[in-house]
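Trainee: all I have is the shape, not the residue letters:
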């Protein structure tokens, strides 16, 4: 009987999935340690404060 479970991603597919998760982590997921801000928002705001 063949195994019907999904196979884990490999090679190029794995890199795409990792990149997708990193994008989600930095641009979509709020972080408790940043007062529920997303890292991209938090660091962009920090750079704006430093530049001004």
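Mentor: Structure's in. What do you need? Here the structure is a predicted model, which is why all the values come from computation and not from measurement. Numbers count the residues shown, from 1 in each chain.

Trainee: every contact and neighbour count from this point should use C-alpha atoms.
Mentor: Fine.

Trainee: what residues sit buried inside the top helix by length along the chain?
Mentor: With secondary structure taken from DSSP state H, the chain has its longest helix at helix 11-27. By 16 or more other Cα atoms under 10 Å, the buried positions in helix 11-27 come out as residue 26.

Trainee: check which residues of the helix or strand just after that helix are buried.
Mentor: Sequence order places helix 39-51 as the next helix or strand after helix 11-27, per DSSP states H and E. For helix 39-51, burial by neighbour count (16+ other Cα under 10 Å) applies to 39, 40.

Trainee: second structure for comparison follows:
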């Protein structure tokens, strides 16, 4: 049987905390930043949690 692999892109985008919660970075922060306000860009800096309803449990 072949070696099972896990998604490297997912492991780079998300981090799991000790309690099992999943951290993510916010979208819309990579380009077109001139038209966005400073307040909006500052809010996008912070790391947030993935919603419980979006996590797929097995």
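Mentor: That came in fine, so what should we check first? On a predicted model such as this, the values are computed, not experimentally measured, just so you know.

Trainee: can you pull the TM-score for these?
Mentor: For this chain pair, the superposition-based TM-score is 0.23 by TM-score structural alignment, normalised by the length of the first structure; 22 aligned residues with a Cα RMSD of 2.8 Å.

Trainee: now for the longest helix of the first structure, which elements pack on it?
Mentor: helix 39-51 (3 or more Cα pairs under 8 Å, 6 or more residues apart in numbering; DSSP states H and E).

Trainee: how far off helix 11-27 does the helix it packs on point, in degrees?
Mentor: Put simply, helix 39-51 of the first structure runs at 60 degrees to helix 11-27, going by axes from the mean of the first three to the mean of the last three Cα atoms, to 10 degrees.

Trainee: by contact count, what packs against helix 39-51 of the first structure?
Mentor: Using 3+ Cα pairs under 8 Å, 6+ apart, helix 39-51 of the first structure is in contact with helix 11-27.

Trainee: would you mind measuring from the nearest residue to residue 16 of the second structure once chain neighbours are set aside to residue 15 of the second structure?
Mentor: Leaving aside its sequence neighbours, residue 16 of the second structure sits nearest to residue 22 (Cα to Cα, 6 or more residues apart in numbering; 4.6 Å). Going from residue 22 of the second structure to residue 15 of the second structure by Cα to Cα, to the nearest Å gives 6 Å.

Trainee: and what of residue 42 of the second structure?
Mentor: Using Cα to Cα, we find residue 42 of the second structure at a distance of 21 Å from residue 15 of the second structure.
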